[in-house]
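In: here's my sequence, what's the structure:
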Amino acid sequence: MSLPRIAVDAMGGDEGVRVMVDGASMARRRHDKFKFLLVGDEARIKAALEDHPAMRSASEILHADEVVEGDEKPSRAIRRAKTTSMGLAINAVKEGECGAAVSAGNTGALMAMGKIALRTMPGLDRPALAGIMPTLGEQDVVMLDLGANTECDARNLVQFAIMGAAYARIVTGTATPRVRLLNIGTESIKGTDDLRDASQRLTDATGLAMQFDGFIEADKINRGEVDVVVTDGFSGNIALKAIEGSARFVTDLLRDAFTSSLRSKIGFLVSRPATELLKHHLDPNNHNGGVFLGLNGVLVKSHGSANAKGVANAVDVCARLLENDITQRIAADLAELGEDTLRHGANGGANGNGSAASSEAEAAK
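Out: Predicted coordinates for the structure are as follows:
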């Protein structure tokens, strides 16, 4: 089986080239049919590959002199796309040399360059950033948008639901994912006009491989009652940061409690198996890899602070999406929905087109 290569921005992230190469090599052991394009400082990449002979034989190095800085404005990053490791990795996808790219670098720059270089798939107005979060259920939950689009209308939300469901079918194995819109209440009268409009369109739609269950409140996101949570990027990013902050608060609180006295330390030793399970469940490295869904190519964002295991999970996301042809799945679901459903409602086609223009403007800032 011949699969497209995966481009790795080896210079992105806080931990340096070695962690990116270690993580990519770890992922390759799970997906040994893939080849890689490692983009960045050639000498440093070669040094990192010395510990991974199998990865070395499966990789090509593309030298890049420059790196997109963590605080660099997207507009400047776009102008330097032809000389930076991030820009060259994305361009490899654009030119068909690779099917996917992964970077742990500047999120805003990655989003901006990805939108401009790869463009959105036909029938979609905007890409959306989707992530995976742990739940109390048997499956993780997919959530989008997590920050790519601060303002969205009903048409955008319907498209996000389709993309999120397609992604969930791949990562969770659920044939008909349960999809809900994030809202301030579950009653049909709650929320903005766009939320209620999107809910009605999804309720009326037929033939989609999803179960649309209306609205969900933020405190239920991680309960295991839903497979896909859909929202605009403004609300989604706030919800994500709140969940991540709560997880850190709980782990810090437990650490302080277990080290406060000798009795507490003894209690920690007794309960260590449970606390280790909690630590594993809340470790962001185990759910690393945000995907910009809706582009003509797979683009994955790894946490800047990810360790090798986290990078491996991000590369694993790339591989699974390529193996399951995520773009074809989204295209098929859009065709099933039909343009009439997307246009239905007070916030129809004109708003959708305006949203696309707005999204491109946001990317160039």
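
In: contacts and neighbour counts: CA atoms only from here.
Out: Will do.

In: residue 120 against residue 127, yeah?
Out: Yes - contact criterion Cα atoms under 8 Å: residue 120 and residue 127 qualify, at 6.2 Å.

In: so what sits against both of those two?
Out: Both residue 120 and residue 127 are contacted by 294, 295, under the criterion Cα atoms under 8 Å, 6 or more residues apart in numbering.

In: what's whichever helix or strand residue 8 is part of in contact with?
Out: Element membership of residue 8, judged by DSSP states H and E, is strand 6-9. Applying Cα under 8 Å, 6+ apart, the contact partners of strand 6-9 are 20, 24, 34-40, 85-86, 89-90, 92-93, 98-104, 318-319.

In: also this sequence, please, to line up against the first:
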Amino acid sequence: MRIAVDAMGGDNAPKAIVEGIVLAAKEFKDIEFILYGDEVAINQYLDGEANIKIVHTDEKINSEDDPVRSIRRKKKASMVLAAQAVKNKEADALFSAGNTGALLTAGLLIIGRIKGIDRPGLLVTLPVMTKENSTFTLMDVGANADTKPENIHQYAILGTEYAKFVRGVEHPTVGLLNNGTEENKGNDITKRAFQLLKADKSIHFIGNVEARELLNGVADVVVTDGFTGNAVLKTIEGTALSMMQLIKSAIYDNGPKAKLGGLLMKDSLSGMKDVLDYSKHGGSVLFGVKAPVVKTHGSTEKEAVYFTIKQIHEMLASKVIDDLVEQFETKNTDQEK
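Out: You can find the predicted model right below:
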């Protein structure tokens, strides 16, 4: 396995990126990491790992850069070179913590869509609060603000494949995010998407689901348009951070008794923090392109990088992309006949 890494992407690059890659390199000896970026800056954080190599470049894409223009004009940028390596089969996956729009553009324009998939979407894995070690998949969380019912139908197929191959869910349930559970709820897009999902016997569609039930594990895969999905994801992320801050303030701002109680509950609170920490489930996957393209937060630290590499390792080992290519290309061939 070979992973092309944009070592210069993100707020804490290259330090956090390289330190996270070093953690992963020690565990995943079957992965070769190709780091694209400033060789001198990257070498500061390496310790002679045999499965890490560097491809030097001085150019990088900044967070404020226009996504399409930067991909087309910055030909030697670390993200662009990493994407080209995947396109040329010199690497099997692309990882970055950099400019999200630029990474989506690189995935679509350089690596390319799987034939038959209209619009690849961003997929995330999030924790279920009511079941230990349980997760669900949400898609699309921001790749496409304007989405057709047919796109949502494809997200259900893509999400089902991811849940089966990567998360190991044998018969994943699929829910359509809506403003009510009744079949006639929603706008024109969700109503039409509902009928497409209902008619597809290859997926286990359970109907509409509401946002308040997501963290209770209402479905293994939840699909929606990119605008709604992004808003929901950021709401979940913000709520988790606010809850932890609220608990912390309640302990430290209310005298000795509260502090003693916090000390007695330290292990329980640590477990709660782990459940709320969505970064431990990996990054956002641009799913529907010809290779894994995975994004983690720009403010990420080394632990989140490690967990994202673990996620990519699972994707490559499961050969989920190969299965998608075969499934959609076969479907297209049959339709052309």
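
In: more neighbours: residue 120 and residue 127 of structure 1, which one.
Out: Under the neighbour definition other Cα atoms under 10 Å, residue 120 of structure 1 and residue 127 were set side by side, and residue 127 has more, 27 against 20.

In: can you pull the contacts of the aligned partner of that one in structure 2?
Out: Taking TM-score structural alignment as the criterion, the aligned counterpart of residue 127 of structure 1 in structure 2 is residue 120. By Cα under 8 Å, 6+ apart, residue 120 of structure 2 lies in contact with 113, 143, 286, 287, 288, 289.

In: try it again at 6 Å.
Out: 287, 288 (Cα atoms under 6 Å, 6 or more residues apart in numbering).

In: separation between it and residue 18 of structure 2?
Out: Computed as Cα to Cα, to the nearest Å, the residue 120 of structure 2 to residue 18 of structure 2 distance reads 28 Å.

In: ok, now which ones touch residue 174 of structure 2?
Out: 204, 205, 206, 219, 221, 222.

In: let's verify it: helix, strand, or coil?
Out: Three-state call for residue 174 of structure 2 (DSSP: H, G, I helix; E, B strand; the rest coil): strand.

In: what is the equivalent residue in structure 1 for it?
Out: In structure 1, residue 174 of structure 2 lands on residue 179 (TM-score structural alignment).

In: just residue 71 of structure 2 next, same as before
Out: By TM-score structural alignment, residue 71 of structure 2 lines up with residue 78.

In: ok, residues contacting the one helix or strand that match maps to?
Out: For residue 78 of structure 1, the host element (DSSP H and E) is helix 74-79. The contact list for helix 74-79 of structure 1, computed with Cα under 6 Å, 6+ apart, reads 108, 109, 113, 364, 365.

In: now these as TSV including neighbour count and distance to residue 190 of structure 1?
Out: Listed next are the contacts of helix 74-79 of structure 1 as TSV, based on neighbours: other Cα atoms under 10 Å; distance: Cα to Cα, whole Å:
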residue	neighbour count	distance to residue 190 of structure 1
108	22	32
109	27	35
113	24	36
364	19	34
365	13	33
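
In: and which of those is nearest to residue 184 of structure 1?
Out: residue 108 (27.8 Å; Cα to Cα).

In: what do we get in structure 2 for the closest one?
Out: That one, residue 108 of structure 1, aligns with residue 101 by TM-score structural alignment.

In: any of the contacts of residue 174 of structure 2 buried? List them.
Out: Applying 16 or more other Cα atoms under 10 Å to these, the neighbour count classes 204, 205, 219, 221, 222 as buried.

In: now render those residues as CSV, adding distance to residue 252 of structure 2 and secondary structure.
Out: CSV is the format used below for these (distance: Cα to Cα, whole Å; DSSP: H, G, I helix; E, B strand; the rest coil):
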residue, distance to residue 252 of structure 2, secondary structure
204, 47, strand
205, 46, strand
219, 37, coil
221, 38, strand
222, 38, strand
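
In: and those as a markdown table, adding distance to residue 45 of structure 2?
Out: Below are these laid out as a markdown table (distance: Cα to Cα, whole Å):
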| residue | distance to residue 45 of structure 2 |
| --- | --- |
| 204 | 46 |
| 205 | 47 |
| 219 | 41 |
| 221 | 38 |
| 222 | 39 |
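
In: out of these, which is nearest to residue 194 of structure 2?
Out: residue 205 (9.1 Å).

In: now do the aligned partner of the closest one in structure 1 against residue 10 of structure 1, distance only.
Out: Aligning on TM-score structural alignment places residue 205 of structure 2 opposite residue 212 in structure 1. Distance of residue 212 of structure 1 to residue 10 of structure 1, computed by Cα to Cα: 39 Å.
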